[in-house]
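A.B. asks: This is the structure alone, sequence omitted:
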């Protein structure tokens, strides 16, 4: 079990339930820290390992996980089982999944900007069209590379917002209503560092702002293709935006870190679980050419509820918008997840 985070010792402590579940399945697991200063040290443990389970944040204070991903790809090619594989993370665990799966029921009008020139050319038009957009770096965690930008001069918008247009910007990592007012041109210049991250492989995507985020997220935990639990991650009553809130005025962006775990068989989530397992996950796999056995042994899908005041109908599933998929380092997780993960690992290693 390989860990890379800003606080690897705390991460290792939080993974004890997984170690214990694996032990109960007769699988010995050791938690090893990835050290950016000595990136090859952890590989000395590989000789006795049948596989590598990875909990490595997309970004830490040391930067992206590019070196680690190259190593994991190499050892996977040599025959060692790795989960999650960097190639699968590239397909589902970056913000590009918002664009590649926008045709699915959870999709929205998302757009990717693979180069700075494309960002400069098309972003002003999209901001004029939507008024408010959420701009995301392709890799990130904890809201590090997520900004909400609102055009404060919509009457001057069509056909595109000018570089001198006034915008309000909020950073999701702050998880409050802190904001700055600047020009569109300055905002776009400030985002240029994303394109130099990860040895120049970083880029931006956007999606329309979904007001339902003010009510929080539903995090859906998945072991391979099976939903093993949910987490409700919502804003406090004091943070929630009132009905009819003007998006041009600052509201809390981001949701609090604490989560309320909910078992997968909770009646009110039954319809969502079936929709995920029977429709959305298979459709995503087919679209992105991912075999069932290539899915991570533990990953999660973050959804924003897009339908307010849904009718109380049996089996009714309100609209959801995909916020992101986490496949790099899923923690915390529901109490049911470790045993399900251990069973999946045992099946994989015995096949």
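C.D. replies: It's in. No experiment lies behind these values; they were computed from the predicted model shown. Numbering: from 1, shown residues only.
A.B. asks: CA only for contacts and neighbour counts going forward, please
C.D. replies: OK.
A.B. asks: how much space between residue 268 and residue 310?
C.D. replies: Here the criterion is Cα to Cα, to the nearest Å. By it, residue 268 lies 12 Å from residue 310.
A.B. asks: swap in residue 70?
C.D. replies: 45 Å.
A.B. asks: Would you mind confirming that residue 125 is in contact with residue 154?
C.D. replies: No: assessed by Cα atoms under 8 Å, residue 125 is found out of contact with residue 154, at 11.9 Å.
A.B. asks: Assign residue 302 to helix, strand or coil.
C.D. replies: Here residue 302 is recorded as strand under DSSP: H, G, I helix; E, B strand; the rest coil.
A.B. asks: which ones are touching the spatially closest residue to it that is not a sequence neighbour?
C.D. replies: What sits nearest to residue 302 in space, not counting adjacent residues and going by Cα to Cα, 6 or more residues apart in numbering, is residue 219, at 4.5 Å. Contacts for residue 219 (Cα atoms under 8 Å, 6 or more residues apart in numbering) come out as 230-233, 300-303.
A.B. asks: Out of those, flag the one nearest to residue 57.
C.D. replies: residue 300 (13.8 Å; Cα to Cα).
A.B. asks: The residue nearest to that closest one when sequence neighbours are not counted sits in which helix or strand?
C.D. replies: Among residues not flanking residue 300 along the chain, residue 221 sits closest, at 4.4 Å (Cα to Cα, 6+ apart). Following DSSP states H and E, one finds residue 221 within strand 217-223.
A.B. asks: Report the angle between the following helix or strand past that strand and strand 217-223.
C.D. replies: Using DSSP H and E, the helix or strand that follows strand 217-223 in sequence is strand 226-233. On the basis of axes from the mean of the first three to the mean of the last three Cα atoms, to 10 degrees, strand 226-233 is oriented at 160 degrees to strand 217-223.
A.B. asks: can you map out the helices along the stretch 201-350 of the chain?
C.D. replies: Counting by DSSP state H, counting those that start in this stretch, the stretch 201-350 of the chain has these helices, from start to end: 270-275, 281-288, 337-350.
A.B. asks: Residue 28 is nearest to which of those helices?
C.D. replies: Here helix 337-350 is closest among those (Cα to Cα), at 10.8 Å.
A.B. asks: can you pull the buried residues of that closest one?
C.D. replies: Neighbour counts over helix 337-350 (16 or more other Cα atoms under 10 Å) mark 337-345 as buried.
A.B. asks: Okay, one more to line up with it:
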């Protein structure tokens, strides 16, 4: 993984760690007054700044006195993705140590809104960043502010892994609508960006069968609702459902259930259409995939190479594949025969079309990213 990061840095002008150094130093020198170094060398900042930025660095290896360059690995305090007894994700310190072993300076840095200006102030000490912030809700953390910081760092010349544009396009839920024509996409997918189209579209789509409604942000099932009409005999009898139709709701974050009128639920869901800074509000509407009960498959990639498969099985009777909801996770290698057809469909056929479908022609795939799949109806090989 880290060796591939070096190759990416050496061969791709958009993430060239060597050429980025001069640009970053010149631009940051004009943007921010000189100050003693906070990141490298030696983390020579105040104790309050150290606590704000780094937290506990236990396990981080000694950095060379003459490193090839300087990288920070962004994380966020809190959330549900941290190792037991640690402030960091399980892979954060190992990523830093692998870079250090290769001769780089690397340290994990917690982003928070309070640290925003401090990070920019010391950006001239850096050659690049790796973002390992899982989409979630964190205390003192505004997603749009973090996205804007990454964009500023990229504009200052830092190597961006991944580039902020890729993060936004890959992380936005309307990516599901943009890739629906791919072999592994779901054709019955709609994206709504305003109240009028949401109300007209969802009342019509729900009339055909159960749906999944998704807000733009989050990866743990928050704001993802399985919506079923309580009286199933109403399906396919009307072009649109009236607002007083009773619906049964299940939120994927914890499998909790509710019952409301369709109008009440849609009024509640309109909050998801509110813009957050530069992030456009949106609601994604997809046909419900009943085989979610068999589990969700997550494939982790380094660039275009699959490196790990995780089968996420919901708890008995549940539809959520998150750890918080009680799902169990089992890891496999990409060569496992059980996933041969998925590898053939996505890696060998769809992957070449992924970036163009997202409007990212000319970009490389992110350094580290994942794709999630749910079993659908059988189709010819």
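C.D. replies: Now that the structure is in, tell me what you want to look at. Quick caveat, the model's predicted, so the values are computed rather than measured.
A.B. asks: Mind telling me what the residue nearest to residue 300 of structure 1 corresponds to in structure 2?
C.D. replies: Mapped onto structure 2 by TM-score structural alignment, residue 221 of structure 1 lines up with residue 300.
A.B. asks: which residues touch that match?
C.D. replies: By Cα under 8 Å, 6+ apart, the neighbours of residue 300 of structure 2 are 306-309, 368-371.
A.B. asks: again, only this time at 6 Å
C.D. replies: 306-308, 369-370 (Cα atoms under 6 Å, 6 or more residues apart in numbering).
A.B. asks: Likewise for residue 263 of structure 2?
C.D. replies: residue 243.
A.B. asks: what secondary structure does it sit in?
C.D. replies: helix.
A.B. asks: Just want to check the distance between it and residue 242 of structure 2.
C.D. replies: For residue 263 of structure 2, the distance to residue 242 of structure 2 equals 8 Å [Cα to Cα].
A.B. asks: who touches both of those two?
C.D. replies: If you check residue 263 of structure 2 and residue 242 against Cα under 6 Å, 6+ apart, no residue is contacted by both.
A.B. asks: For stretch 90-101 of structure 1, which outside residues touch it?
C.D. replies: In contact with stretch 90-101 of structure 1 (Cα under 6 Å, 6+ apart) are residues 110-111, 138-139, 325-327.
A.B. asks: among the residues you listed, which are in strands?
C.D. replies: 111, 325-326 (DSSP state E).
A.B. asks: so what's the nearest residue to residue 212 of structure 2 once chain neighbours are set aside up against?
C.D. replies: Spatial nearest neighbour of residue 212 of structure 2, chain neighbours left out: residue 226 (4.6 Å); criterion: Cα to Cα, 6+ apart. Residue 226 of structure 2 sits next to 211-212, 249-250 when contact means Cα under 6 Å, 6+ apart.
A.B. asks: all helices for structure 2, in order.
C.D. replies: Residue ranges of the helices in structure 2, as given by DSSP state H, are 2-11, 17-31, 47-53, 92-101, 116-121, 143-155, 164-171, 175-178, 195-206, 262-269, 340-342, 351-357.
A.B. asks: Which residue range of structure 1 does the third one align onto?
C.D. replies: It stands for helix 47-53 of structure 2. Under TM-score structural alignment, there's no match for helix 47-53 of structure 2.
A.B. asks: repeat for the fourth one
C.D. replies: Residues 15-24 of structure 1 are where helix 92-101 of structure 2 lands when matched by TM-score structural alignment.
A.B. asks: What residues sit buried inside that stretch?
C.D. replies: In terms of neighbour count (16+ other Cα under 10 Å), stretch 15-24 of structure 1 has its buried residues at 15, 18-22.
A.B. asks: cool, and stretch 28-44 of structure 1?
C.D. replies: So stretch 28-44 of structure 1, judged by 16+ other Cα under 10 Å, has buried residues 29, 31-34.
A.B. asks: List just the nearest of the residues you listed to residue 203 of structure 1.
C.D. replies: residue 34 (25.3 Å).
A.B. asks: The closest one matches what in structure 2?
C.D. replies: Using TM-score structural alignment, residue 34 of structure 1 pairs with residue 111 in structure 2.
A.B. asks: Spatially nearest residue to its match (excluding sequence neighbours)?
C.D. replies: residue 76 (5.5 Å).
A.B. asks: Per the alignment, that neighbour pairs with which residue of structure 1?
C.D. replies: Under the alignment (TM-score structural alignment), residue 76 of structure 2 pairs with residue 4 of structure 1.
A.B. asks: Please report how far that match lies from residue 36 of structure 1.
C.D. replies: 9 Å.
A.B. asks: Residue 51 of structure 1 now?
C.D. replies: 21 Å.
A.B. asks: and if you look at residue 107 of structure 1?
C.D. replies: Distance from residue 107 of structure 1 to residue 36 of structure 1, by Cα to Cα: 36 Å.
A.B. asks: Can you get me a residue count around the counterpart of residue 121 of structure 1 in structure 2?
C.D. replies: Aligned by TM-score structural alignment, residue 121 of structure 1 pairs with residue 200 of structure 2. Residue 200 of structure 2 has 13 neighbours, counted by other Cα atoms under 10 Å.
A.B. asks: and if you look at residue 164 of structure 1?
C.D. replies: 11.
A.B. asks: counterpart of it in structure 2?
C.D. replies: Counting by TM-score structural alignment, residue 164 of structure 1 corresponds to residue 244 in structure 2.
A.B. asks: ok, now which ones touch its match?
C.D. replies: Per Cα under 6 Å, 6+ apart, neighbours of residue 244 of structure 2: 261-262.
A.B. asks: 8 Å instead, please
C.D. replies: So residue 244 of structure 2 contacts 261-263 (Cα under 8 Å, 6+ apart).
A.B. asks: Of those, which are reproduced in structure 1?
C.D. replies: Mapped onto structure 1 and checked by both residues aligned by TM-score structural alignment, their matches' Cα atoms under 8 Å, the contacts of residue 244 of structure 2 keep the contacts 261-263.
A.B. asks: which one in structure 2 is aligned with residue 306 of structure 1?
C.D. replies: Aligned by TM-score structural alignment, residue 306 of structure 1 pairs with residue 376 of structure 2.
A.B. asks: next one: residue 295 of structure 1
C.D. replies: In structure 2, residue 295 of structure 1 lands on residue 365 (TM-score structural alignment).
A.B. asks: Roughly how far does the spatially closest residue to that match that is not a sequence neighbour sit from residue 130 of structure 2?
C.D. replies: Leaving aside its chain neighbours, residue 365 of structure 2 sits nearest to residue 303 (5.3 Å; criterion: Cα to Cα, 6+ apart). Distance of residue 303 of structure 2 to residue 130 of structure 2, given as Cα to Cα: 14 Å.
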